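Sequence and predicted structure below; questions after.
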Amino acid sequence: MPNTTPEKKLFLKERELGALLEITQAINQDHSEAALYRIFQFTLLGQLNIRRLVLYVKEDREWACMACFGTGLADFRNVELPSAITDTCTSVPCRLGEMLGLSPEWENLEVAIPVVQNGYVLAYVFTGNVHDDYAGEEATKFLQTLSNILVGAIENRRLARQRVASAAMRKEIEIAREVQTMLFPQRLPNDAAVAVHASYVPHTAVGGDYYDVVELEDNRVLLCVADVSGKGVAASLLMSNFQAGLRTLMRQQVDLATVVHELNHLIFRNAGGDKFITVFFGLYDRTTRELHYVNAGHNDPLLLLDSGAASQPLKEGTIMLGVMEELPMLNVGHLVVPPHSLLLTYTDGLTEVFDANQNEFGEEGVLRVLRQNRYAPLATVHAELLREITAFDQAGTGFADDVTILSCRFK
């Protein structure tokens, strides 16, 4: 500080102490980050009589102006921090008048004070037109210390939030995985009447696809493939409710139309119309070879006949479940399945794969692979489908969604 009387020095030290107390109290009172920056600004103005101040803080690898006050200053929220400052002013305060290449906005600021932690500059404090009684190296050091306390506290808060958020996300993924694993059936039928095989390739750690195979009394079997909107725990819990409702209804031996209506009510009540499920239900009677089915807004399953006729898409049904409290219409499809037919059900991750020219693999790609592997074991059919879409993805962007395949060979 410049030469002053002992009384003046004591007064300025009291002011510094007051500024320090205001900042530390604000930090301990758990104010928001925006409030802390405002308190910092008013403290320097009120306690230390600093007339011009600009504060830049590094957030997500970008410099952002968090505080700016003083007459004659530009709006530094729209001014990029010059590389002349960030490249040269990395440890000790710097005089802006000695730097070359600064734009006119910086003319009213005099000193750049870097706020350094662990060798990295986290912030810059710029001052200008400092009161004559509060200037010099000692005052600059105090400003640097005070800024370090503030910025360090905010940075520690961010790190703590990130740790909590990361831990919560890991736990969420772990729970969702466990829920999803429990939903998938552990055994699939392979008897004198049918052989069933399933494949599931998640796009992310926890996907939104679901499949189920439910053995029923009187020699019937239910095949189900579904895709819930969204991912994570919320999607897993909705699928869990969906499966519990489905299995409860099937044990009550209600007809397929009632199952679909009741599940739509269940999903709508639980999700309030914010989430929905596309699903295919196929109820097969081994004795009569009859297949009753409902396609609720899902990709059309493909039925290939042994006769070599064109594939038959199973379209009858309704809209996706959970969008409306009451389904506007519902048609239950019915057909008698000829011997040696093959049914392939899947989610849209199988078809929504694109090559370098943005051509979609699509249903035609699926049919081509099916015809080439018509009589291969179901595990081989699935492996070929997955191999083909991997090869089709020439751009290397990967699958856009989960891939679920559930196939049934009728003997």
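Structure's in. What do you need?

From now on I want contacts and neighbour counts done on CA atoms only, so please keep to that.
OK.

ok, then the element right after the lengthiest helix in the chain?
As assigned by DSSP state H, the longest helix anywhere in the chain is helix 137-183. Using DSSP states H and E, the next helix or strand after helix 137-183 towards the C-terminus is strand 194-201.

Check what contacts that next one and list those residues.
Contacts of strand 194-201 with the rest of the structure, by Cα atoms under 8 Å, 6 or more residues apart in numbering, involve 188-190, 286, 378-379, 382, 402-411.

coming back round to it: which helices and strands sit right next to the longest helix of the chain?
Packing partners of helix 137-183 (3 or more Cα pairs under 8 Å, 6 or more residues apart in numbering; DSSP states H and E): helix 6-28, helix 33-48, strand 111-117, strand 120-128, strand 209-216, helix 232-251.

how far off helix 137-183 does the shortest one point, in degrees?
Interaxial angle, strand 111-117 versus helix 137-183 (axes from the mean of the first three to the mean of the last three Cα atoms, to 10 degrees): 40 degrees.

What of the longest one?
In this structure, helix 6-28 runs at an angle of 10 degrees to helix 137-183, with the same axes, to 10 degrees as the basis.

then this one, side by side with the first:
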Amino acid sequence: MNPASEPRHKILIVDDSKTIVTVINNILKKDYETCSAENGLKAVESFKKEKPDLILMDVEMPEMNGFEACKKIKALDSENNGFTPIIFITGKGDLKSMKIGLESGGQDYLAKPFEPEELLARVQAVLRTKKLYNELMNAYAIIEREQDIVASIQQSLLCKDLPKIPGFQFFADYQPSSKASGDYYDFTRIDENHLGVLVADVSGHGSPAAVIMAMMRVILRSFLSTIHSPKEVLEKINESLCDNQKAGHFITAFYGVIHLPTRKMKFASAGHNPPLLIDYDSGNTLELRTEKGFPLMIHPKNEIEEKEVVLPLNSKLICYTDGFTEARGRDQEMYGLERLKQNSLEMGRSLNAKTLGQALKNHVQAYLNGHEFTDDFTLVILQVES
């Protein structure tokens, strides 16, 4: 121990015996600052005031015993994301007492009488653990800040302003399961007569998925002026990502290009969940599936099928990622495509795109019944007015 090279740690000694406090203080005072408390209740008060690095705690004391004091101190630590190690020093050296002490939150247990060298060794070992904990928390804080930056960049890449096109209404919502995610949606006005609609889902979560999503956006935008075919766009994106990214991720994607004057939409899918096209006049619901096309980034040669459909008047196109349909309630049953289909048909008759989107979100939240989403989710709705 070299007190000149680092600040002296403060140790709180808790014991109702002044003699024991004096003995421990004499062992520690060369290398550590010390303070003391005479029972568990005073220990909690001293912990708040002195903010010690380590606590040496007796068990059998008046007003509040050491086990109870340990629980209260650990609760206060938890509120502040702190870690104050506690070593029990007591004459109760039986296995049951040791178990109770460790279960109450203690880090170590030393029976009286003890040798000064053993006490110093235990103190040094526990303080090393505290140092490692602090270093880990600092590392987490750095990662947290970096994730905040990535999340901010990702939010800036998402479509901020929904299209304003006569005869159409739009809704889009995105919820990451962590600060950043691999879900992505975009509306791109290719030219005066064409609108592109993209929904994609990068496997995994967090910053790596978000970076791949950003790459996909850049590649997509670079092709829009020269390629209008959804099939060709997805195939080009796949080739480019396979050439430049070896992270072991994959992307499912749906891309549709709508000819606005005729409402004809060409679309292609790379293994993505089938969007729903609901015709409210007829009551028909069409799942927009394709036969060819597996997720992107699996193999550079990915032959993708392209289809065409007319978006009827008084219809809605509902695109989503699997985090929405795979949300699980308390019974672990998934929300599912059929539930989404039924609710979109029933509620969508009287609701516009924006209010339907919010209603579907509220419905799946109620289905979760207090559980959290375990995956990113995106919901995009395009409404063709009657």
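Sure, I can see it. Small disclaimer: the values here were computed from a predicted structure and weren't measured.

picking that back up, of the helices and strands packed on helix 137-183 of structure 1, which is nearest Lys58 of structure 1?
Nearest of these to Lys58 of structure 1, taken as Cα to Cα: strand 120-128 at 5.5 Å.

Distance from the chain centre to the closest one, please.
Taking Cα atoms, centre = their mean, to the nearest Å, the mean C-alpha location of strand 120-128 of structure 1 is offset from the chain mean by 34 Å.

what comes up buried for that strand?
Residues of strand 120-128 of structure 1 classed as buried by neighbour count (16 or more other Cα atoms under 10 Å): 121-128.

tell me the angle that strand makes with helix 137-183.
140 degrees.

For the closest residue to Phe47 of structure 2 other than its chain neighbours, what is the enclosing helix or strand?
With sequence-adjacent residues excluded and distances taken as Cα to Cα, 6 or more residues apart in numbering, Phe47 of structure 2 is closest to Ile73, at 7.3 Å. Here Ile73 of structure 2 sits within helix 66-79, counting by DSSP H and E.

residues of that helix that come out buried?
66-74, 76-77.

Turn those into TSV, including distance to Ser207 of structure 2.
Formatted as TSV, the buried residues of helix 66-79 of structure 2 follow (distance: Cα to Cα, whole Å):
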residue	distance to Ser207 of structure 2
Gly66	44
Phe67	42
Glu68	42
Ala69	41
Cys70	38
Lys71	37
Lys72	37
Ile73	36
Lys74	33
Leu76	32
Asp77	30
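
Near the counterpart of Pro189 of structure 1 in structure 2, how many other residues are there?
Taking TM-score structural alignment, the alignment pairs Pro189 of structure 1 with Pro163 from structure 2. Neighbour count for Pro163 of structure 2, taken as other Cα atoms under 10 Å: 15.

show me the residues around Pro163 of structure 2 that make contact.
Contacts for Pro163 of structure 2 (Cα under 8 Å, 6+ apart) come out as 169-170, 187.

hmm, back to that, so which of the helices and strands packed on helix 137-183 of structure 1 gets nearest Asp355 of structure 1?
Asp355 of structure 1 lies closest, by Cα to Cα, to one member of those: strand 209-216, at 23.5 Å.

quick revisit: ok, now how distant is the match of Pro189 of structure 1 from Leu195 of structure 2?
9 Å (Cα to Cα, to the nearest Å).

what residues are shared contacts of those two?
Phe187.

Chain neighbours aside, what residue packs nearest to Arg95 of structure 1?
Excluding the flanking residues, the one nearest Arg95 of structure 1 by Cα to Cα, 6+ apart is Val111, at 4.8 Å.

burial count for the one you found?
Neighbours around Val111 of structure 1, by other Cα under 10 Å: 21.

Please tell me I have it right and it contacts Cys94.
Yes - because the distance of 5.7 Å satisfies Cα atoms under 8 Å, Val111 of structure 1 is recorded as touching Cys94.

Quick one: residues contacting Val233 of structure 1.
Going by Cα under 8 Å, 6+ apart, the list of residues near Val233 of structure 1 reads 172-173, 175-176.
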